[in-house]
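Q: Based on what follows, work out the 3D shape:
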Amino acid sequence: MSKVFAILKSATATAIAATITAALLAGCAQEAGQMLDGGSFGDATLNNTEMMNGERQYTVQLARRFAQEVPATVHFAFDSAALDAEARRILTLQSGWIRQFPEARFRVYGFTDLVGSDAYNRRLGQRRADAVVAFLTSQGISRARLEGVVSLGKTRPVVNTPGPERANRRAITEVTGFVARHPTLLDGKYAEVIYREYIASAVPAGAVEEASPQDLATQ
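A: Sure thing, here's the model as predicted:
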């Protein structure tokens, strides 16, 4: 009887091991980014491609830098898409930062507070996003780099209150990726785009003055 139990125990262990091995192999066969696929055809393949060539990783890093180094959000008066002095100051800072990275694309999202109908607030959110884009283009930013302007209306309040709330009346600028076929990205040098400002700022001023052109060319 004990021999029968031993055989059954061994068979069970073998079956469990086979199941675990099959599961691990199935997991290894999944595309990178498959868990990010929200159901749209091709999303997993797109994410896999961007991860392999470095674009997704460096887009996240560049977006983090933008959010840390300049204000990403401007606010509006009630039922208005006009840019006040503070909003123009913030957008001037944004445009200066954006000009440092001509390879990057940006998107502007418009929001409203919860007063009014959904349809009206979608239109108002769009006007606010358009106002930001118009200002950035007036500062020399190519409209082609400000893609996919979006109105989210009153769908994502910062403060969930039915009354007027300035914190909800906003437009947010975000990094969304890199310009396709930009000459500095033909061989996928996304890391150089992200870190070049840090590298340049790390060079002591005296070292730059004393270095010869040949030395600088090889740095």
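
Q: from here on, contacts and neighbour counts on C-alpha atoms
A: Noted.

Q: Can you name the residues that contact the residue nearest to Tyr109 when sequence neighbours are not counted?
A: Distances taken as Cα to Cα, 6 or more residues apart in numbering place Val150 nearest to Tyr109, at 4.8 Å, with adjacent residues excluded. When contacts are counted by Cα atoms under 8 Å, 6 or more residues apart in numbering, Val150 touches 107-110, 125-126, 129.

Q: Please give the structure of this sequence too, so both can be compared:
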Amino acid sequence: MRTQIISLFAAALLVTACSSKPTETATNTGGGTATTATAPAKTGPVPGSAEDFVVNVGDRVFFGFDRFDLTPEATATLDRQAAWLKQYPQVTVSVEGHADERGTREYNLALGERRANAVKNYLTALGVEGARVEVISYGKEKPAVLGSNEAAWAQNRRGVTVIK
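A: Below is the predicted model:
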């Protein structure tokens, strides 16, 4: 029994020793002062990346119940999206239309498509080439938030612009 406890303790100590991160050091051997190299600090998303788009621009807009018209908040987000897309003309996107769980599958697929098209039409009106914007509807099939209450439904009535 005592041997098993010692063996367990030794194994735990060995695993702990293996899981620690070694520090990266480099020394200057050409005479002079020794230096230590460290990994560069993370400065944020790479400009023009999907992460940059989500973090710095915003990838989604929200709609009212049974609505597909754009709110002032939505148009402000889409203005930023259009500016970003013009800055990175090689990027193509897919606009996903979503609905909350209420209503039939068919109705919500059609509503999701109207929402996605509202987003696409706004972006193209601001000068984004229509061929760069694909539209797809998921209806109520891909909720962002689970729940049968207004807070969940409000988060699920959305249009999401996804970088391809």
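
Q: now what about the TM-score between them?
A: The TM-score (TM-score structural alignment, normalised by the length of the second structure) is 0.67; 115 aligned residues with a Cα RMSD of 1.2 Å.

Q: Just put the contacts of Val150 of the first structure in CSV and tack on neighbour count.
A: Shown next, in CSV, are these (neighbours: other Cα atoms under 10 Å):
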residue, neighbour count
Arg107, 18
Val108, 25
Tyr109, 22
Gly110, 32
Gly125, 28
Gln126, 24
Ala129, 25
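
Q: how far does the longest helix that the first structure contains sit from the chain's center?
A: Longest among the helix segments of the first structure by residue count, using DSSP state H, is helix 2-28. Helix 2-28 of the first structure has its average C-alpha position 45 Å from the chain's average C-alpha position, going by Cα atoms, centre = their mean, to the nearest Å.

Q: residue boundaries of the strands in the second structure?
A: Taking DSSP state E, the strands of the second structure run over residues 60-62, 93-98, 133-139, 158-163.

Q: hey, which of the ones you listed is tucked in deepest?
A: strand 93-98 (a mean of 25; mean count of other Cα atoms under 10 Å).

Q: returning to that earlier point: show me what the residue nearest to Tyr109 of the first structure aligns to in the second structure.
A: Alignment note: Val150 of the first structure maps to Ile136 in the second structure; criterion TM-score structural alignment.

Q: what's the spacing between that match and Ala99 of the second structure?
A: 12 Å (Cα to Cα, to the nearest Å).

Q: Ok, Ala125 of the second structure next?
A: Counting by Cα to Cα, the gap from Ala125 of the second structure to Ala99 of the second structure is 24 Å.

Q: do Thr161 of the second structure as well
A: When Thr161 of the second structure is compared with Ala99 of the second structure (using Cα to Cα), they lie 15 Å apart.

Q: now the longest helix seen in the second structure: which residue numbers in the first structure?
A: Longest helix in the second structure by number of residues, with DSSP H as the criterion: helix 105-125. Counting by TM-score structural alignment, helix 105-125 of the second structure pairs with residues 118-138 of the first structure.

Q: Have a look at how far, on average, that stretch is from the second structure.
A: Stretch 118-138 of the first structure, aligned to the second structure and superposed, deviates on average by 0.2 Å (mean Cα distance after the TM-score superposition for the first structure).

Q: Flag every buried residue along that stretch.
A: 121-133, 135-137 (16 or more other Cα atoms under 10 Å).

Q: quick one: Val193 of the first structure from Glu55 of the first structure, how far?
A: Taken as Cα to Cα, the spacing of Val193 of the first structure relative to Glu55 of the first structure amounts to 11 Å.

Q: Looking for the alignment partner of Val61 of the second structure in the first structure.
A: So Val61 of the second structure corresponds to Val74, using TM-score structural alignment.
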